[in-house]
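> Below are the sequence and a predicted model for it; my questions follow.
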Amino acid sequence: MLPLKVLQLLGRTWRLLATGFSFSAFGLGGMLLWLLVFPCLHMLIWQRTRRIHFARAIIRYSFRSFIGLMNFLGVLRYQIIGEKKLARQGLLLLANHPSLIDTVFLMAFVKNADCIVKNGLWNNPFTRGPVRAAAYINNEQGTELLDACINSLKEGNNLIIFPEGTRTPANGNIQLKRGAANIAIRGLQNLTPIIIHCEPKTLGKGVPWWKIPERQVQFIIEVKDDILIQSFTTTGDSEVMAARHLTEFLQHYFIQEKAHHA
């Protein structure tokens, strides 16, 4: 029987190779969607709304396949808690952001998902096809960004937002921006928090994909009960002050939940 250290080294080597293979498959899949699938979709479905709906469904199943591949190869394990709460329409979903693949997880399990994407993804050859076909919201819309988000929710889409604006830094300090609160306040929209716990940490901010942890990663994704917006909009405060108070509440909420999972 091989010594424990040798087995651990073999396991880590396998997970490194499997991680590289998974991300290669992800990139290749994005290219194929851009070059083959979505052009065919554009020719076959002329109605824009139906075409977007089908594009988002294709992305959802593709991302679920990617998660399934990483799970099958032993790169990670995951558990979704409260998944039934996602079987609704017009949800404003707020999640913490410890890992690069948080977006992939949420897009894989949320039907008719919409999200705000960085402008660079619109021109990246591996992501431009899915992003454009699904008509996700470009973060460079300026003053129109809030209106685009509110309109998406009114249309029944489930809008995914990471209120930190980027992945949580290595020190673990959560610092929320006010964008999500402004959407909730102006759109009179309840919020559905999602707590993502990743242990050990992987694919964090500034960490390249090949720096994998010493052991297999476990993801726990918990959909929490809704936060009702009414208590923040009936105080007589201006929208600016209400958004500030809501942001402070959400920051305390996510910090507390993070400590609970620690």
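Great, that's in hand. Values in this document were obtained by computation on a predicted structure and should not be read as measured data.
> switch to C-alpha atoms for all contacts and neighbour counts from now on
Noted.
> Could you count how many residues lie near the residue lying closest to Val217 once chain neighbours are set aside?
In this structure, Val217 finds its nearest non-sequential neighbour in Leu76, 4.7 Å apart by C-alpha to C-alpha, 6 or more residues apart in numbering. Look at Leu76: counted by other C-alpha atoms under 10 Å, it has 20 neighbours.
> how close does Leu76 sit to His261?
18 Å (C-alpha to C-alpha, to the nearest Å).
> Same check on Arg77?
17 Å.
> Kindly report the same for Phe21.
30 Å.
> Please settle this for me: is Arg77 part of a strand?
Yes. Membership of Arg77 in a strand is supported by DSSP: H, G, I helix; E, B strand; the rest coil.
> hang on, the earlier thing: dump the residue contacts of the residue nearest to Val217.
Listed by C-alpha atoms under 8 Å, 6 or more residues apart in numbering, the contact partners of Leu76 are Met70, Gln216, Val217, Gln218, Phe219.
> Second structure follows, compare the two:
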Amino acid sequence: MNQIPETGSSGRLRTLREYLIFYCGLGLLAGISFLWTLLALPLNLILPRKWKTRTGRIIITMGFRMYLWALSGMGACHFNLQALDILQKDSPMIIAPNHPSMLDALMVISRLPNLACILKSELVNNLFFGAGARLAGYIRNDSLRKMIRLATEDLRGGSHLLLFPEGTRSTRLPIGTVHGSIALIAKEANVPIQTVFIETDSAFLTKGWPFFRKPSMPIHYRIRLGKRFVPPSDVRGFTVELERYFESALTDVPFPPLYPTEAEGQ
């Protein structure tokens, strides 16, 4: 059933409240990131190497979980992420979600404390996120050969690995082009690939959405588990199979358009 738009003073109050929530959410994320950077910088220097990664990942998981809890408490978002909890005690594997928005990694990390991530190099060098990412042993994507080697070592050491098959946020729906690196890493490390489906009713922070543009609230997010694939032997063939699987599984999911209209978020 379509919601009847609010008009007059009630509509203006709702809009004002949403703007207040929106900017409080952004400020909270910036504040958490800044405090984590201040903590991570000395920890990178004083912690023994074997403690750095574990400490960094646990703190990031706790920080993201508190942040998402705060967004829920403010009424900005509703999150249904419990499906990920069953993976915490599983053996090493690649966690492979679709990637509609910038919040996807935060949602997954908030439920899995022993998770390596592959990040864009600019994020590892970022003032707000870089020190924490390095402490947690997150992996840069600037060198394919090195990325595959480090990811394989991490998986063999007992970690899970978060790797978006598209390599970036979706450029088409239901999923963009799947890259072969996910199959290469799974084959090299001999670990399964657990597919994950992220569903949302908002185009907030999808490709093309300006970072400071307010969405309509509340936004709903749901995560569910898909098929778990055994380690592939045919990298090219598996990459095609994985993309087809995502397309088939997400075809009937009512995603909003990737590029928001001018009316949206006003």
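Received, thanks. Quantities reported herein were computed from a predicted structural model and do not represent experimental measurements.
> follow-up on the earlier one: so for Arg77 and His261 of structure 1, which sits in the more crowded spot?
Between Arg77 of structure 1 and His261, counted using other C-alpha under 10 Å, the more crowded position is Arg77 (17 against 12).
> Leaving out sequence neighbours, find the closest residue to that one.
Gln218 (4.9 Å).
> ok, the residue mapped onto that neighbour from structure 2 - contacts?
Under the alignment defined by TM-score structural alignment, Gln218 of structure 1 corresponds to His220 in structure 2. By C-alpha under 8 Å, 6+ apart, His220 of structure 2 lies in contact with Cys77, His78, Phe79, Thr200, Asp201, Ser202.
> repeat for Asn182 of structure 1
Asn182 of structure 1 touches Leu146, Glu239, Val240, Ala243, counting by C-alpha under 8 Å, 6+ apart.
> Where does the helix or strand hosting it end up in structure 2?
Assessed by DSSP states H and E, Asn182 of structure 1 sits inside helix 179-187. Residues 181-189 of structure 2 are where helix 179-187 of structure 1 lands when matched by TM-score structural alignment.
> ditto for stretch 151-165 of structure 1
By TM-score structural alignment, stretch 151-165 of structure 1 lines up with residues 153-167 in structure 2.
> end-to-end on stretch 42-56 of structure 2?
12 Å.
> so where do the helices sit in the stretch 51-200 of structure 1?
With DSSP state H, counting those that start in this stretch applied, the stretch 51-200 of structure 1 shows helices at 102-109, 128-133, 145-154, 179-187, listed in chain order.
> average gap between the last one and structure 2?
Looking back up the chat, that one is helix 179-187 of structure 1. In the superposition with structure 2, the average deviation recorded for helix 179-187 of structure 1 is 1.4 Å (mean C-alpha distance after the TM-score superposition for structure 1).
> Could you do the shortest one as well?
Following superposition, helix 128-133 of structure 1 is found to deviate from structure 2 by 1.3 Å on average (mean C-alpha distance after the TM-score superposition for structure 1).
> Repeat that for the longest one.
Between helix 145-154 of structure 1 and its aligned partner residues in structure 2, the average distance after superposition works out to 1.0 Å, using mean C-alpha distance after the TM-score superposition for structure 1.
> now that helix, how far from the centre of its chain.
18 Å (C-alpha atoms, centre = their mean, to the nearest Å).
> what's it in contact with?
Counting by C-alpha under 8 Å, 6+ apart, 90-92, 114, 137-139, 158-159, 179, 182-183, 186-187 sit against helix 145-154 of structure 1.
> Specify the local secondary structure of the nearest residue to Leu73 of structure 1 once chain neighbours are set aside.
In space, not counting the residues next to it along the chain, Leu73 of structure 1 is nearest to Ala18; the distance is 6.2 Å by C-alpha to C-alpha, 6+ apart. Under three-state DSSP, Ala18 of structure 1 falls in the helix class.
> contacting residues around the alignment partner in structure 2 of Ala18 of structure 1?
Using TM-score structural alignment, the equivalent of Ala18 of structure 1 in structure 2 is Ile21. Counting by C-alpha under 8 Å, 6+ apart, Ile21 of structure 2 touches Met74, Gly75, Ala76.
> From Gln194 of structure 2, how far out is Ile21 of structure 2?
Distance from Ile21 of structure 2 to Gln194 of structure 2, by C-alpha to C-alpha: 34 Å.
> returning to what we had before: any idea which helix or strand carries the match of Gln218 of structure 1?
His220 of structure 2 belongs to strand 219-229, assigned by DSSP H and E.
> mean shift of that strand relative to structure 1?
Averaged out, strand 219-229 of structure 2 is 1.4 Å away (mean C-alpha distance after the TM-score superposition for structure 1).
> And that strand, what's buried?
Under the neighbour-count criterion of 16 or more other C-alpha atoms under 10 Å, strand 219-229 of structure 2 has Ile219, Tyr221, Arg222, Ile223, Leu225, Phe229 buried.
> try stretch 180-189 of structure 1
Ala180, Ala181, Asn182, Ile183, Ala184, Ile185, Arg186, Gly187, Gln189.
> What residue, apart from its backbone neighbours, is nearest Gly20 of structure 1 spatially?
Closest to Gly20 of structure 1 by C-alpha to C-alpha, 6+ apart is Trp210, at 7.4 Å.
> For the one you found, give its distance to Lys5 of structure 1.
Trp210 of structure 1 is 20 Å from Lys5 of structure 1, by C-alpha to C-alpha.
> Give me the more crowded residue out of the two.
Trp210 (13 against 9).
> which residues sit in contact with the more buried one?
Leu16, Thr19, Gly20 are the contacts of Trp210 of structure 1 under C-alpha under 8 Å, 6+ apart.
> Mind putting the contacts of Ile21 of structure 2 into JSON lines with neighbour count and distance to Pro100 of structure 2?
Formatted as JSON lines, these follow (neighbours: other C-alpha atoms under 10 Å; distance: C-alpha to C-alpha, whole Å):
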{"residue": "Met74", "neighbour count": "17", "distance to Pro100 of structure 2": "23"}
{"residue": "Gly75", "neighbour count": "14", "distance to Pro100 of structure 2": "21"}
{"residue": "Ala76", "neighbour count": "19", "distance to Pro100 of structure 2": "18"}
